[in-house]
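A.B. asks: let me see the structure of the following:
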Amino acid sequence: MGDIGENTGFDLVVTNGIVVTASEVLSLGIEIGIKDGQISCLGTSLTRSPHTHIIDAKGGIVTPGGVDSHVHFAQDNSPTGDNFTTGSRSAIAGGTTTVLAFASQLKTEESVLPCIQNYHTRAKDLSYCDYSFHLILTNPTPKIMSEEMPLLIKQGITSVKLYMTYEPMKLGDSQLLDVLMAARALGFTTMVHAENSDIISLITNRLEAKNHTTPYFHAISRPQIAENEATYRIISLAELTDTPILIVHMSSEIAMKHVRKAQTRMLPIHAETCPQYLFLLSERLKGTEQDDFAGAKCVCSPPLRHDPNDLEAMWRGVANGTFSTFSSDHAPSTYDHAGGKKLGVKDGVMRYRNIPNGVPGVETRLPLLFSFAGSKPDSRLGLPRFVQITSSDPAKLYGLEGVKGNIAPGYDADLVIWYPDNHFPGTGLQIEQRNLHHAVDYTPYEGMRVRNWPRITVLRGEVKWDRENGGLKGTAKDGQFIKRSLGRIVVGRTGGEARGMMEGERGFWS
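C.D. replies: As a prediction, the model looks like this:
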């Protein structure tokens, strides 16, 4: 950093802001110079040309554009939910400039290539923000693993998601091991939904026999022990095969402790949590006097937990680094629609097993967490930690390092400019469904108050959201598909032996 000389020809300079990177909070007065959609330099008194556009941050905080590494757009199993256009405009309005969505293979499909092409069609020229895909792998045939996965990696799709539950998607342990071995050889990032399917099935069947089928019993049917057991098991499989993994949307303290213990042994075990597991409890699954089915709005898996101490445990994981990513798991279904959440009501009878899982949250993710970042007495994490968990670490894990997720020369000029502290008086800004930009008809965070909201969102050097001047400034053709490289391990290391193995033992069979 430093003074920059003449004739730099910046397209954009962001001035008068407190710049926050993944490692530090820079002093007021450091400016960001942007050229050709990338950050050119950070410095003081950057030279302006007649063509340089100036953004005055007005003393507010400037963070990297958010990287939401877990969203569901244009999903076949959520036909009433967001497509790429409606979901991505909501992302931009909430400060997220890059989303990683899911392309889902069916178990009956012998190839994943048509599935990927299908999702390219669903997204191309239809997204307000940049995007890429994870592959949901449900039928990992030998041909797919040996021939098609290398092709996808060359195409910039370098991550897969595996399910240990949900009958149409779940893999058995032998299949999980096969994929983990392939991931070890090829280097792609492996995400896992960890819940014990048999526990859930047994409890669900017995609850139905007792007519306990209202939305509240969704939380009863998926107890923490189902998450705890599956988490321990997938960590064991990953240790056996010496494969990095990321366990998604964690909600249980004991499961989180399994992750923490693995990390202290330097195993490359990463984890993710989501806003619903920091702010919402299972009581939200109960109906109201006006609508006894209203709890369906908050049906998601893993479910909302019962005790405020469960929320506190997740906050500790966010603050102490156990969690590498904080994602929305934006999985929307319209509530008041026969093909949405109301699939759980038939002939006046509520059946939680038929309610589409998931809650919307891509727009509210950053404001909710940002409200607890900084140096205020009730802050729960520092501003650099906020950047790490919402932007830089997901970028590293999923092959976007050097392109997305930080404020440094050479990175895409994706920025969020927040209001100065105390801009919103009293208890802050209230979240209201009527002000959000998704296509869903509710938000589970209705009425909650946040201290701040993105004032301006910049995508590759261009303003795409300006809250004070009409809101959305971009179009659905702005978003680009981002080819990703192989992800990087953020915690732990590979090359170790599993506990109890002698040195070199894995070499006999791997």
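
A.B. asks: please make it C-alpha for all contacts and neighbour counts, starting now.
C.D. replies: Fine.

A.B. asks: which parts of the stretch 401-510 of the chain are strands?
C.D. replies: 415-418, 429-430, 449-450, 454-459, 462-466, 471-472 (DSSP state E, counting those that start in this stretch).

A.B. asks: and the angle for the longest one with strand 462-466?
C.D. replies: Here strand 454-459 runs at 150 degrees with respect to strand 462-466, directions being taken by axes from the mean of the first three to the mean of the last three Cα atoms, to 10 degrees.

A.B. asks: quick revisit: now the strands of the stretch 401-510 of the chain in a markdown table, with distance to residue 92?
C.D. replies: A markdown table is the format used below for those (distance: least, Cα to Cα, whole Å):
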| stretch | distance to residue 92 |
| --- | --- |
| strand 415-418 | 10 |
| strand 429-430 | 18 |
| strand 449-450 | 18 |
| strand 454-459 | 7 |
| strand 462-466 | 7 |
| strand 471-472 | 8 |
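
A.B. asks: could you dump those strands into JSON lines and include mean neighbour count and distance to residue 333?
C.D. replies: Converted to JSON lines, the strands of the stretch 401-510 of the chain look like this (neighbours: other Cα atoms under 10 Å; distance: least, Cα to Cα, whole Å):
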{"stretch": "strand 415-418", "mean neighbour count": "28", "distance to residue 333": "28"}
{"stretch": "strand 429-430", "mean neighbour count": "16", "distance to residue 333": "23"}
{"stretch": "strand 449-450", "mean neighbour count": "18", "distance to residue 333": "24"}
{"stretch": "strand 454-459", "mean neighbour count": "26", "distance to residue 333": "25"}
{"stretch": "strand 462-466", "mean neighbour count": "21", "distance to residue 333": "25"}
{"stretch": "strand 471-472", "mean neighbour count": "17", "distance to residue 333": "23"}
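
A.B. asks: which element is residue 315 on?
C.D. replies: Assessed by DSSP states H and E, residue 315 sits inside helix 308-320.

A.B. asks: mind listing what's buried along that helix?
C.D. replies: Buried residues in helix 308-320, counting neighbours by 16 or more other Cα atoms under 10 Å, are found at 310-311, 313-319.

A.B. asks: among the strands of the stretch 401-510 of the chain, which is nearest residue 442?
C.D. replies: Set against residue 442 and scored by Cα to Cα, those come closest in strand 429-430, at 14.3 Å.

A.B. asks: so which elements touch that closest one?
C.D. replies: strand 449-450 (3 or more Cα pairs under 8 Å, 6 or more residues apart in numbering; DSSP states H and E).

A.B. asks: following element in sequence after the longest strand along the chain, please.
C.D. replies: The single longest strand within the chain, with elements called by DSSP state E, is strand 96-104. Where DSSP H and E defines the elements, the next helix or strand beyond strand 96-104 is helix 113-123.

A.B. asks: that next one to strand 96-104, inter-axis angle?
C.D. replies: 140 degrees.

A.B. asks: can you pull the buried residues of helix 113-123?
C.D. replies: For helix 113-123, burial by neighbour count (16+ other Cα under 10 Å) applies to 115-116, 119, 122-123.

A.B. asks: and it, what does it pack against?
C.D. replies: Under the contact rule (3+ Cα pairs under 8 Å, 6+ apart), helix 113-123 is packed against helix 84-93, strand 96-104.

A.B. asks: following up with a second sequence; could you model it the same way so I can compare the two?
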Amino acid sequence: MASNVDLVIHDGRVVTPQGIVESDLAVDHGRIVAIGPAGGATKHISAEGKWVMPGGVDPHAHIEQMSGMGQWNADTFETATKSAAMGGTTSVISFAAQAKGQRLSDTVSDYAVRAKRGAMIDYAFHITLTDTEVKGFAEDLATLIDGGHRSLKVFTTYNIQLNDAQLLNIFRHARDDGALVCVHAENDAIIAQAKKALIEAGHVKPLDHAKSRPRVAEIEAVERICRFAEYLDQPVMLFHISTKEGADAIRAARARGAPVWAETCPHYLFMTEDILDKPGLEGAKWMCSPPQRTADDQQALWDALLEGTLSLVSSDHAPYRFDETGKLSAGPNPGFHQIANGLPGLETRLPLMFDAMVTQGRGGPVAFAELTAHAPARIYGLLHKGRIAEGMDADIVIWDPDKSVIYGGNDLHDNVGYNPWEGRTVTGWPEYVFLRGQMLVKNGRFFGAPGNGQWIDRPELATHPRQHAMGLSTQ
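C.D. replies: From the prediction side, this is the model:
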């Protein structure tokens, strides 16, 4: 029995990777010290009838970052991480995006200054590689990886894409130095041809954005990256899978033994492309890349998640305001090709997934914790994050399973100015949120402070895809 600790959470349904334990949870000096009967503590909280979950780990968010179109997104580390915490997320991996001609060490230093100043939850970075010709690139990259930056981001599209030779070179560097390569996988030539034809025909509404990024663009690039990973035995994470065929390609690659992980996002699980079909430019609020697809794709993605083909759910938080500073920066009547892609998601990812998986039973609480916390922490090497176990950081969320919320038009805590889930009801709500044992949120009140978030060192990647068992418990 734990005694004389900082905090005891009593009588909750504690969700661990091994299953559900109805028990107390003891916290001391920022760590979980016991799961079981607990005695004296400085603070006691009753969680009777509630779920005690690991704090969410969101491994895909764009924060205080300039896009490939040269546009700053809406959020600072302060606004983004407050929003994340209000939705139950306590760790985030955002991007340190290299500008053309910039040394990677300068890139990471710039983002580290911003995060240290504003972050209110713990954080790490993916290093986005856009210019491999900078002097000292390989040496710089090796030093940063060795220093704990264990994940890299590359694109196969946009004006920051790398060609196949460059991609293979990055894969070799990552293999030699011990990093995971994350890939935005879409075929740029297919997209360029489709976009050109639409623009020439005058089809430039937000709804036309979906046609400008044909599903085959994802399918081809996913299959190619899987083969690259297989060829070099270099682990990759395929970002934001949106299609059935993309999931099928990943399933086939994993069956061959290719070292491949993949994720999807709530907007692919709960939205279809008709969300873009709004009066005027309103549909631009929901424009993202890849675009939302069909109901059949949704079902295929859910199947892939629950069987383990897709390993996690991220937000791909990409915040742009629906005004001249964001989505409408090209003027009062932009075409889809002039509108920034992305929608906010840091605050809504967990409530949406809890409602689907726990409240509605699509997978259950253990699978929910796996897909939103445990798997991202394990895959990306956040060794003390993402699960309820003795010795882990006390990043804990107490979920009220009975509280229902109807999302409003502008009720999030980011700087985006709209909620893409307006009108949707979610049941299950983060009542308490703790970061390293410190209360961040209680009943909708926020207690964090800028700069309290800490950088998460990742001395090594914890697992290889072939060590990651497929299939989830549905307890």
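
A.B. asks: now the two most distant members of the buried residues of helix 308-320 of the first structure.
C.D. replies: Longest span within the buried residues of helix 308-320 of the first structure, Cα to Cα: 310 and 319, 14.6 Å.

A.B. asks: hmm, back to that, in JSON lines, list the buried residues of helix 308-320 of the first structure along with distance to residue 361 of the first structure.
C.D. replies: What follows is these, written out as JSON lines (distance: Cα to Cα, whole Å):
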{"residue": "310", "distance to residue 361 of the first structure": "20"}
{"residue": "311", "distance to residue 361 of the first structure": "17"}
{"residue": "313", "distance to residue 361 of the first structure": "21"}
{"residue": "314", "distance to residue 361 of the first structure": "17"}
{"residue": "315", "distance to residue 361 of the first structure": "18"}
{"residue": "316", "distance to residue 361 of the first structure": "21"}
{"residue": "317", "distance to residue 361 of the first structure": "20"}
{"residue": "318", "distance to residue 361 of the first structure": "18"}
{"residue": "319", "distance to residue 361 of the first structure": "21"}
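
A.B. asks: in the second structure, which residue range corresponds to the helix holding residue 315 of the first structure?
C.D. replies: Using TM-score structural alignment, helix 308-320 of the first structure lines up with residues 295-307 of the second structure.

A.B. asks: is residue 326 of the second structure located within a strand, as I assumed?
C.D. replies: No - counting by DSSP: H, G, I helix; E, B strand; the rest coil, residue 326 of the second structure falls outside a strand, being coil.

A.B. asks: sorry, back to before: quick one, which of the strands of the stretch 401-510 of the first structure is nearest to residue 274 of the first structure?
C.D. replies: Across the strands of the stretch 401-510 of the first structure, closest to residue 274 of the first structure is strand 449-450 (Cα to Cα), at 16.4 Å.

A.B. asks: residues in the second structure aligned with the closest one?
C.D. replies: Counting by TM-score structural alignment, strand 449-450 of the first structure corresponds to 425-426 in the second structure.

A.B. asks: average distance between that stretch and the first structure?
C.D. replies: Compared with the first structure after the fit, stretch 425-426 of the second structure shows a mean deviation of 0.8 Å (mean Cα distance after the TM-score superposition for the first structure).

A.B. asks: which residues touch that stretch?
C.D. replies: 351-352, 355, 404-407 (Cα atoms under 8 Å, 6 or more residues apart in numbering).

A.B. asks: farthest-separated two in these?
C.D. replies: Across the contacts of stretch 425-426 of the second structure (Cα to Cα), the longest gap, 12.9 Å, separates 355 and 407.

A.B. asks: who has more neighbours out of the two?
C.D. replies: residue 355 (20 against 17; other Cα atoms under 10 Å).

A.B. asks: what about the more buried one, distance to residue 275 of the second structure?
C.D. replies: To residue 275 of the second structure, residue 355 of the second structure is 20 Å away according to Cα to Cα, to the nearest Å.

A.B. asks: how about residue 338 of the second structure?
C.D. replies: Counting by Cα to Cα - residue 338 of the second structure and residue 275 of the second structure are separated by 19 Å.

A.B. asks: more neighbours: which of the two?
C.D. replies: Set residue 338 of the second structure next to residue 275 and count neighbours by other Cα under 10 Å: residue 275 wins out with 18 against 15.

A.B. asks: in the first structure, what residue corresponds to that one?
C.D. replies: Match for residue 275 of the second structure (TM-score structural alignment): residue 284.

A.B. asks: wait, what's in contact with that match?
C.D. replies: 216, 295, 298.

A.B. asks: scan those and report the most crowded one.
C.D. replies: residue 298 (28 neighbours).

A.B. asks: for it, list the residues it contacts.
C.D. replies: The neighbourhood of residue 298 of the first structure, defined by Cα under 8 Å, 6+ apart, consists of 284-285, 304, 358-359, 444.

A.B. asks: same check for those, but in the second structure.
C.D. replies: Among these, the ones still in contact in the second structure (both residues aligned by TM-score structural alignment, their matches' Cα atoms under 8 Å) are 284-285, 358-359, 444.

A.B. asks: may I see these organised as CSV, with secondary structure and distance to residue 211 of the first structure added?
C.D. replies: Shown next, in CSV, are these (DSSP: H, G, I helix; E, B strand; the rest coil; distance: Cα to Cα, whole Å):
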residue, secondary structure, distance to residue 211 of the first structure
284, helix, 20
285, helix, 17
358, coil, 23
359, strand, 25
444, coil, 26
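
A.B. asks: just the buried members of those residues?
C.D. replies: 284-285, 358-359, 444.

A.B. asks: dump the residue contacts of the residue minimising distance to the centre of the first structure.
C.D. replies: Taking Cα atoms, centre = their mean, the centroid of the first structure lies closest to residue 327, which sits 2.4 Å from it. Contacts for residue 327 of the first structure were tallied using Cα under 8 Å, 6+ apart; they are 68-71, 249, 272-275, 365, 390.

A.B. asks: residue 153 of the first structure belongs to a helix?
C.D. replies: Yes - Residue 153 of the first structure sits within a helix when classified using three-state DSSP.

A.B. asks: mind listing what the aligned partner of residue 60 of the first structure in the second structure touches?
C.D. replies: Matched across to the second structure, residue 60 of the first structure falls on residue 50, judged by TM-score structural alignment. By Cα under 8 Å, 6+ apart, residue 50 of the second structure lies in contact with 12-13, 398-401.

A.B. asks: how far away is residue 50 of the second structure from residue 292 of the second structure?
C.D. replies: 33 Å.

A.B. asks: what do you get for residue 264 of the second structure?
C.D. replies: 11 Å.

A.B. asks: any shared contact partners between the two?
C.D. replies: With Cα under 8 Å, 6+ apart as the test, residue 264 of the second structure and residue 292 both reach residue 242.
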